[in-house]
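J.: After the sequence you'll find the predicted model.
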Amino acid sequence: MSTPVTGSAALDHAADLADFVAASPSSYHAAAEVARRLREAGFHELDEREAWPAQPGGRFLVVRDGAVLAWVVPSAADAATGVHVFGAHSDSPALKLKPRPTTGSLGWLQAGVEVYGGPLLNSWLDRELRLAGRLVLDDGTRVLAATGALLRLPQLAIHLDREVNDGLALDKQRQTQPVWGLGDADSADLLGELAAEAGVDASRIRGYDIVTADAARGAVFGKDDVFFASGRLDDLASVHAGVVAIERAAEGFDADRIAMLAVFDHEEVGSATRSGAAGPFLADVLERIQLSLGADREQQLRALADSWCVSSDVGHAVHPNYAEKHDPVVQPRLGSGPILKINANQRYATDGSGAAAWHGWCDAAGVGSQEFVSNNAVPCGSTIGPITATRLGIATVDVGIPILSMHSARELAGVSDLHDLSRVAEAFFTA
């Protein structure tokens, strides 16, 4: 097996990803950062409440809460033009603020939180955490807010738990409430800390959606700079790859199909929300695009039949310390390229046609690919892929990058894989 080589383009991509993750501590921040970058690249932001213009030759985006869709329309597009959708998600497992979040005891200020998704809870111990998300004010205004390093979930010392190295199990109510200061909870205000960061009056807050995020910046490390560690690689690695790809594809765009980046929220909790993949967002926007191109129902169905969705999410690289948890033959490695995700029970949407199409896009990009399939005794999770295929009938293939420490507060990827995924996404958009 050859040793992976980290090129300058891959290192530049990783540095930009570190910037992107730092700007995206919540799904709402991620959607806003995608929109900001694409507006700077010439995309026009649309409002769902207003009429949309005719779209041939245009670049557009629309944000719905923590989700964002962006697309480029060929100048020769007509009512039956298909779409190439690169899909990903903006949320990650975390701790989420409860109502009345300012708590504490014994002179400690604590944050009342509940568990969002399926985090590796032990990975959140003994690291500095941010709070981030949106505040909703008394007039309905939505304001993004984020702190710097503010909280920490301290572990009990080994002197007080001599059996801890034989197995750690955290009580999700009693032992996951982070500390953020000293004093009496009756005279403190955690939401006030967020309000101050956002420059708003805390008394105007009527609602909020706030989660924790690792405060440490993403970093390249290891021999020959082969590794990249960061919070929220699941799935900001795919979101960032898609943003970079559609920016590049939009320059001189002359593909036969509409190129679309679809970033959904709430994948980690099932996607069944207005901004999740199981909700109506993608279907609504596709219909409005088709209507702007003059499509009737017959032409809308023809366009969907001529479309593809690449659902991009992370998958499990083979772990050197837990090889028995992986398939004994199919063992993806960091630095060996993006992965094609396969499951006999369609937890991933890949089939033979999808596999062939994916390998074709990889060949066009000059990128190698590897397969992922689970050990039969270790069932896999799922993605937005089967949801999108079921809702719209679009041919769909599940892909991603291999990582270690999935659902940790800080995950591990291969630097070259991150860049290669973006290269394949660009080939897909321009096919």
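T.: Cool, the structure landed.

J.: Every contact and neighbour count from this point should use C-alpha atoms.
T.: OK.

J.: Just the residues contacting the lengthiest helix in the chain, thanks.
T.: In the chain, ranked by residue count with DSSP state H as the criterion, the top helix is helix 233-250. Helix 233-250 is contacted by residues 17, 20-21, 34, 38, 41, 59, 72, 86-92, 259-261, 263, 312-314, 400, 406-407, 410-413, 418-419, 421-423, 425-426, 429-430 when judged by CA atoms under 8 Å, 6 or more residues apart in numbering.

J.: Comparison target below:
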Amino acid sequence: YITDLLPHLAAAENAKPVGTAFSAEKLNILVGSRPLPEEDKDAVKANVLAYLREKYGMTEADFQSAELCIVPAGRARDVGFDRSMICGYGHDDRCCAYPSLTAMLDADESVHTTMCILADKEEIGSEGVSGMQCSLIVDLLAEFAHALGGNAAAVRAASKCLSSDVAATYDPNFDDVYEKRNAALINCGVAMCKFTGARGKSGTSDASAELVGWVRRCLNGAGVVWQTCELGKIDVGGGGTIAKFMANHNIDTIDLGVPVLSMHAPYEVIAKTDLYEAYRAFVAFYHFA
């Protein structure tokens, strides 16, 4: 739990712009309050460490090499009188990652090699050895090509990739930031985004017309409900996905994912039908790729 300032004492905070109102240095987490009996120094800390040691076998020194993720503790739940939506933390991008994997496991055998890559660090630029900017995928394809007597560059050029990332869903509460004629709508299926970026197409991967046509045939052939979309109005902001990093390796790539409301909020909302259509789209892709 991260504490917040009560509004009765927040006159100075309320005067700050939104961008400076939340200090990262104040996002400290409550992990305990009870002191360890008969402990004179740092008694609360000692009690927390005692719990971690008993429960997980951790010591204080283990924090030097531990990688901990603090996430909202609430469970996912239905939203709406009709229970047509799901509220939960981290739909971006778990609601695309999970069906990407399950679709590959459930899909009929393809005549081509299929892969599902679950990468990390996308929100900070896909950096590091676990992000999509590392050379892992290129190295793997090179190993496969070498083992089969093929050419790695030719394998990449003949490959197709879905960047399964979420799309911004049109929200009538914030009508002025969306281009209505090109926005993803909830309950209208999985969303295909030809390009993202900022100020038009800055910092994006723009899928070719040939790839878009191929994906259209793939989805239509499988009876998948799908839609096209953009991120929002051109001059309002922007964003990107890992698509450009795959495309930089000469792999045809396009974004296809679940439309999300309240993206990046502690709890995000998706439609159950859109999630299911994403799964069906990924099954079709693995089968026809």
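T.: That came in fine, so what should we check first? Note that the coordinates shown come from a computational prediction; the quantities given were computed from them, not determined experimentally.

J.: In structure 2, what range does the very next helix or strand once past the longest helix of structure 1 match?
T.: As assigned by DSSP states H and E, the chain's next helix or strand after helix 233-250 of structure 1 is strand 258-264. Using TM-score structural alignment, strand 258-264 of structure 1 lines up with residues 113-119 of structure 2.

J.: residues in contact with that stretch?
T.: Under CA under 8 Å, 6+ apart, the answer for stretch 113-119 of structure 2 is 97, 100, 101, 104, 126, 130, 131, 132, 286, 289.

J.: rerun at 7 Å
T.: Taking contacts as CA atoms under 7 Å, 6 or more residues apart in numbering, the residues outside stretch 113-119 of structure 2 that touch it are 97, 100, 101, 130, 131, 132, 286.

J.: One more: stretch 31-49 of structure 2?
T.: Stretch 31-49 of structure 2 is contacted from outside by 59, 60, using CA under 7 Å, 6+ apart.

J.: again, only this time at 10 Å
T.: Residues outside stretch 31-49 of structure 2 that contact it (CA atoms under 10 Å, 6 or more residues apart in numbering): 1, 2, 50, 51, 52, 53, 54, 55, 57, 58, 59, 60.

J.: Which part of structure 2 matches stretch 31-47 of structure 1?
T.: The counterpart of stretch 31-47 of structure 1 in structure 2, using TM-score structural alignment, is absent.

J.: buried set for that stretch?
T.: Residues 31, 32, 33, 34, 35, 38, 43, 44, 45 are the ones in stretch 31-47 of structure 1 that count as buried (16 or more other CA atoms under 10 Å).

J.: which one among those gets closest to residue 282 of structure 1?
T.: For the buried residues of stretch 31-47 of structure 1, the minimum distance to residue 282 of structure 1 (CA to CA) is 14.8 Å, reached by residue 31.

J.: picking up where we left off before, CSV for the contacts of stretch 113-119 of structure 2, including neighbour count and distance to residue 25 of structure 2?
T.: Output for these, formatted as CSV (neighbours: other CA atoms under 10 Å; distance: CA to CA, whole Å):
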residue, neighbour count, distance to residue 25 of structure 2
97, 21, 31
100, 26, 36
101, 17, 37
130, 15, 26
131, 20, 26
132, 23, 29
286, 25, 45
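
J.: Mind telling me the two of these farthest from one another?
T.: The span of these, defined through CA to CA, is set by 130 and 286 at 23.4 Å.

J.: re earlier: ChimeraX command to pick out the buried ones of the contacts of helix 233-250 of structure 1?
T.: Selection of buried members from the contacts of helix 233-250 of structure 1 for ChimeraX, criterion 16+ other CA under 10 Å:
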select :17,20,21,34,38,59,72,86,87,88,89,90,91,92,259,260,261,263,312,313,314,400,406,407,410,411,412,413,418,419,421,422,423,425,426,429,430
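
J.: Break down structure 1 into its helices, ranges please.
T.: Using DSSP H, the helices found in structure 1 span residues 8-22, 27-40, 190-198, 233-250, 281-292, 297-305, 352-365, 384-392, 415-430.

J.: Quick one: distance of the last one to the chain centre.
T.: Spelled out, it's helix 415-430 of structure 1. In terms of CA atoms, centre = their mean, to the nearest Å, the centre of helix 415-430 of structure 1 is found 16 Å from the chain centre.

J.: Quick one: average offset of that helix versus structure 2, please.
T.: By mean CA distance after the TM-score superposition for structure 1, the fitted helix 415-430 of structure 1 averages 0.6 Å away from its aligned residues in structure 2.

J.: Now do that helix against strand 258-264, angle only.
T.: Angle between the axes of helix 415-430 of structure 1 and strand 258-264 is 130 degrees (criterion: axes from the mean of the first three to the mean of the last three CA atoms, to 10 degrees).

J.: what span of structure 2 lines up against helix 415-430 of structure 1?
T.: The alignment of helix 415-430 of structure 1 onto structure 2 (TM-score structural alignment) spans residues 272-287.

J.: for the first one, same thing?
T.: Under the alignment (TM-score structural alignment), helix 8-22 of structure 1 falls on nothing in structure 2.

J.: and that helix, what other elements does it pack with?
T.: On a contact count with 3 or more CA pairs under 10 Å, 6 or more residues apart in numbering; DSSP states H and E, helix 8-22 of structure 1 meets helix 27-40, strand 219-221, strand 227-230, helix 233-250, helix 415-430.

J.: If we use 7 Å, what do you get?
T.: For helix 8-22 of structure 1, the contact count by 3 or more CA pairs under 7 Å, 6 or more residues apart in numbering; DSSP states H and E identifies helix 415-430 as packing neighbours.

J.: Tell me which residues are up against the helix it packs on.
T.: If you take CA under 7 Å, 6+ apart as the criterion, helix 415-430 of structure 1 is touched by 6, 10-11, 13-14, 84, 226-228, 237, 241-242, 244-246, 249, 255, 259, 335-338, 361-362, 364-365, 367, 401.

J.: Residue 61 of structure 1 -> structure 2?
T.: Mapped onto structure 2 by TM-score structural alignment, residue 61 of structure 1 lines up with nothing.

J.: now do residue 301 of structure 1
T.: Under the alignment (TM-score structural alignment), residue 301 of structure 1 maps onto residue 153 of structure 2.

J.: so how far is residue 228 of structure 2 from that match?
T.: Using CA to CA, to the nearest Å, one obtains 30 Å as the distance from residue 153 of structure 2 to residue 228 of structure 2.

J.: Which of the two has more residues huddled nearby?
T.: Between residue 153 of structure 2 and residue 228, counting by other CA atoms under 10 Å, residue 228 is the more crowded of the two (18 against 15).

J.: So what does that one match up with in structure 1?
T.: Under the alignment (TM-score structural alignment), residue 228 of structure 2 pairs with residue 371 of structure 1.
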